[in-house]
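> could you work out the structure for the sequence below:
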Amino acid sequence: MPQQWQVHQRITNASRQSPEALVNLELRDVPKPVPGPKETLVRIHAVALNARDLLVLTSSPLYPVPTSAGLVPCSDAAGIVEELGTDSVWKAGDRVILHPNTWLNGRDERGFDITKAFGAGTVAGTLTEYMVIGDERLIKVPEHLSLEEGSVLPTAGSTACHSLFFVPEQPVGDGTWVLVQGTGGVSTIAIQLAAAAGATVIATSSSDEKLALSKQLGAHHTINYRHTPNWEEEVMKMTDGKGVDFVLDVGGAGTIEHSLGSLRQGGIVSIVGILTPAKEIDIVPAILYGAKTVRGQLGSSKTMSEELVRRVDADKIRPVIAKTFEWREAKDAFELLMNQSEVGKIVVKGVTAGSA
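All right, here's what the predicted structure looks like:
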């Protein structure tokens, strides 16, 4: 029978970085689903993990949607169309990315419903052998990418694309300065996208080795924040005292003051993660007297994902994969994700991905 990983709350008080929470993840046999009209049956060949998946696994209060018993986790995947429902526009054998939410068109964030996204609440996710999905939520994988690389695009890639090209009044491009924190999945593809668009990119990390990789991906300047804890001062030197136009902030409370200190007047910080511990801060003066904008980045529309795929295809961008795990090693993949130490994305192969 087909298989899927499910979340069963054996431990409910574990932190998102506690390996003991892995007992909540169980492999189960399930019936093979059947596609209905204008639907396809996709065999999943690769699933990319996100920090959100740890919040779901541990039923963390940091995530606003409670985890239901038996939930299939994860939101990001790429696979191959295997069967078609009546009137489907796809073909058997098509390589596809699964758009993970119901927000299909445009840039108005009110189109995103967090309760209807894959892999949270009661909505089954992608860590499964087969998925039935509506035709309108599939996107072709660029030909130059593997299915593992394609699986990185739905959340990490689309979040970066949304932030860089759909948020600013003047999208990132020639003449703009962009600061990207870290070297995780969103950060690495953001560096690639921004550099390909013509922006000057500053990358920050705690590791010189990771910063060297950031340079290879297209970063023009790098800052090790362990050596330079007040890194906003270094940013100001690099930009002749003006500051950057845009910051992609993955840390949250622990980094937002530095991010605001790096911005030019009227600049934008997009918060895409909460990787640092909570702390009391007062950012109002920096926002008010700098006419600066801080916005949360939550979800992306299919329109944005299609723009991402267009840019990835045109610039032949290859998402960075830190490590790939076999299907039955999913718990090991989650444990590595807990360490927050990898460059790029962690990917779990599908049941039969080895033959794809």
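> hey, let's count contacts and neighbours off CA atoms from now on
Fine.
> just to check, residue 287 is in contact with residue 262?
No. Residue 287 is beyond contact range of residue 262, at 11.9 Å (criterion: Cα atoms under 8 Å).
> quick one, which of these two is more surrounded?
Under the criterion of other Cα atoms under 10 Å, the comparison of residue 287 against residue 262 puts residue 262 first, with 27 against 19.
> show me what contacts the more buried one?
Contacts here follow Cα atoms under 8 Å, 6 or more residues apart in numbering; on that basis residue 262 touches 232, 233, 235, 236, 243, 244, 247.
> restricted to strands, list these.
Helix and strand membership here follows DSSP state E; of these, those in strands are 244, 247.
> out of the contacts of residue 262, which end up buried?
When burial is judged by neighbour count using 16 or more other Cα atoms under 10 Å, the buried members of these are 232, 235, 236, 243, 244, 247.
> from residue 177, how far out is the third one?
Computed as Cα to Cα, to the nearest Å, the residue 236 to residue 177 distance reads 11 Å.
> before we move on, back to that, show me the two of the contacts of residue 262 that sit farthest apart.
Taking Cα to Cα, the two most distant members of the contacts of residue 262 are 233 and 247; they sit 14.5 Å apart.
> the structure of the following sequence is requested for comparison with the preceding one:
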Amino acid sequence: MKAWQLTGFGLDHLVLNDIPKPEPGPDEVLVRVSAVSLNYRDKLLCDGKYNPHLELPITQVADAVGEVVALGTGVTRFRPGDRVVTNYCTRWIDGQPTSKETLYSLGNTLPGALAEFLALTEDALAAAPAYLTDEEAAALPCAALTAWYALVEKGQLHAGQTVLIQGTGGVSLFGLQIAAALGATVIVTSSSDEKLARVKALGATHTINYSRTPNWENEALALTGKQGVDHILEVVGGKNLAQSIEALKPGGQISIIGILDGFDSTIALFSLIKKQAVLRGISVGPRRALEDMLRKFDELKLRPFIDSVYAFNDARAAYDRLEKGAFGKIVIRVRD
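Sure, this is the predicted structure:
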């Protein structure tokens, strides 16, 4: 079968190879992959920053949708013909994290889904919503679950609260979508007026251009009558985290998701203490939360924002688009 494999670090080492078609082992299913979507994590893996000890070559990409075509012994959750999506943390089924969940993720320690077929334990899969296209279903597993787990599962978001979303990447747009659908007031920050106009049309209540307003936390406070926001999806990291704390309502929550501005941060501990703020690191979520989210998406008929769709043979162009920045999810169609 054909598979896009990373043979060394750097996009030049992402190559289309012929490799043996996998066979499902005990408790595994064989999935014929229909489509995959890219995440910022895929760029970090390709660049050697996510796992510098990656064992190469390895098939790339974690988020996928496909059709079950064969079963290993002992499989009870799926039948041939079922349409399924992958769960990013393949061994995190439910319960509290143990810090080892992300060690068992596709395209990292396990062969990924940017291939014609994928063999995976049935516990790492969830039923895909019937109302979504393959491209839309492939866009959900990592980014949507991260936003859902941060805001709904851990944050207990409810109508009437205020959510501040940073940027317009995959997690951020899902955060906007989820928060608006659940009745929250949403503030979005970006350096692009064009993107801010688009998120306003998609349900954002307020927008802040942080290139013109570098002290964006003051604007966020002004927009909330100096009360501050209830939830922040922190995707920037670095010095931006200190600004997020200043923008927060007392007792508010910051979900730390991204590291765009660096892996380290210096914050004012007194501000954190005075506000009794909650800072929580978020690394996707368990399969049970994914299934909860998919049911809610089905109920609300939410559809992800797709930036662009590429053919399987054009996977490198999709990675180029990821490098340049996208508005919504980048999808690669594996089969027609």
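> of the contacts of residue 262 of the first structure, which is the nearest to residue 35 of the first structure?
Proximity of the contacts of residue 262 of the first structure to residue 35 of the first structure (Cα to Cα) peaks at residue 247, which lies at 42.2 Å.
> which residues does the residue opposite that closest one in the second structure once aligned contact?
For residue 247 of the first structure, the aligned position in the second structure is residue 232, judged by TM-score structural alignment. Residues in contact with residue 232 of the second structure, defined by Cα under 8 Å, 6+ apart, are 163, 164, 165, 166, 244, 248, 253, 254, 255.
> restricted to strands, list the residues you listed.
Going by DSSP E, the strands hold 163, 164, 165, 166, 248, 253, 254, 255 from these.
> buried members of those residues into PyMOL, please.
Typed into PyMOL, the next command selects the buried ones out of those (criterion: 16+ other Cα under 10 Å):
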select buried, resi 163+164+165+166+248+253+254+255
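> I'd like the ones in strands among the contacts of residue 232 of the second structure as TSV, with distance to residue 64 of the second structure appended.
Supplementary listing: those in TSV, determined by distance: Cα to Cα, whole Å:
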residue	distance to residue 64 of the second structure
163	29
164	29
165	25
166	25
248	35
253	31
254	29
255	25
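> all strands of the stretch 151-300 of the first structure, in order?
The residue ranges that make up the strands of the stretch 151-300 of the first structure, judged by DSSP state E, counting those that start in this stretch, are 177-181, 200-205, 221-224, 244-249, 263-271, 293-296.
> mind listing what the closest residue to residue 74 of the second structure other than its chain neighbours touches?
Closest residue in space to residue 74 of the second structure, ignoring its immediate chain neighbours: residue 27 at 5.1 Å, by Cα to Cα, 6 or more residues apart in numbering. Listed by Cα under 8 Å, 6+ apart, the contact set of residue 27 of the second structure reads 71, 72, 73, 74, 75, 121, 122.
> then residue 88 of the first structure?
37, 38, 39, 40, 135 are the contacts of residue 88 of the first structure under Cα under 8 Å, 6+ apart.
> among the residues you listed, which one has the most neighbours?
residue 40 (29 neighbours).
> in a strand, that one, correct?
Yes. Membership of residue 40 of the first structure in a strand is supported by DSSP: H, G, I helix; E, B strand; the rest coil.
> which of the contacts of residue 262 of the first structure are also in contact in the second structure?
For these, the aligned pairs still in contact in the second structure (both residues aligned by TM-score structural alignment, their matches' Cα atoms under 8 Å) are 232, 233, 235, 236, 243, 244.
> dump those to a markdown table, plus distance to residue 254 of the first structure.
Converted to a markdown table, those look like this (distance: Cα to Cα, whole Å):
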| residue | distance to residue 254 of the first structure |
| --- | --- |
| 232 | 13 |
| 233 | 16 |
| 235 | 17 |
| 236 | 19 |
| 243 | 20 |
| 244 | 19 |
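> which one of those residues sits closest to residue 159 of the first structure?
Sorting those by distance to residue 159 of the first structure puts residue 244 at the head of the list, at 19.6 Å, by Cα to Cα.
> hmm, residue 172 and the closest one touching each other?
No. Here residue 244 of the first structure lies out of contact with residue 172, judged by Cα under 8 Å, at a distance of 11.2 Å.
> joint contacts of those two?
Common contacts of residue 244 of the first structure and residue 172, defined by Cα under 8 Å, 6+ apart, comprise residue 178.
> neighbours of residue 282 of the first structure, how many?
Residue 282 of the first structure has 10 neighbours, counted by other Cα under 10 Å.
> ok, the one 3 residues further on next?
With neighbours defined by other Cα under 10 Å, the count for residue 285 of the first structure comes to 10.
> which residue in the second structure aligns with it?
Residue 285 of the first structure is assigned residue 270 in the second structure as its aligned equivalent, the criterion being TM-score structural alignment.
> check residue 180 of the first structure too.
For residue 180 of the first structure, the aligned residue in the second structure is residue 165 (criterion: TM-score structural alignment).
> so who does the nearest residue to that match once chain neighbours are set aside touch?
For residue 165 of the second structure, ignoring the flanking residues on the chain, the nearest one in space by Cα to Cα, 6+ apart is residue 188 at 4.7 Å. Residue 188 of the second structure is in contact with 164, 165, 166, 167, 176, 196, 199, 204, 206, 207, 208, counting by Cα under 8 Å, 6+ apart.
> how close does the aligned partner of residue 314 of the second structure in the first structure sit to residue 80 of the first structure?
Under the alignment defined by TM-score structural alignment, residue 314 of the second structure corresponds to residue 329 in the first structure. Plainly put, residue 329 of the first structure is 21 Å away from residue 80 of the first structure if you go by Cα to Cα.
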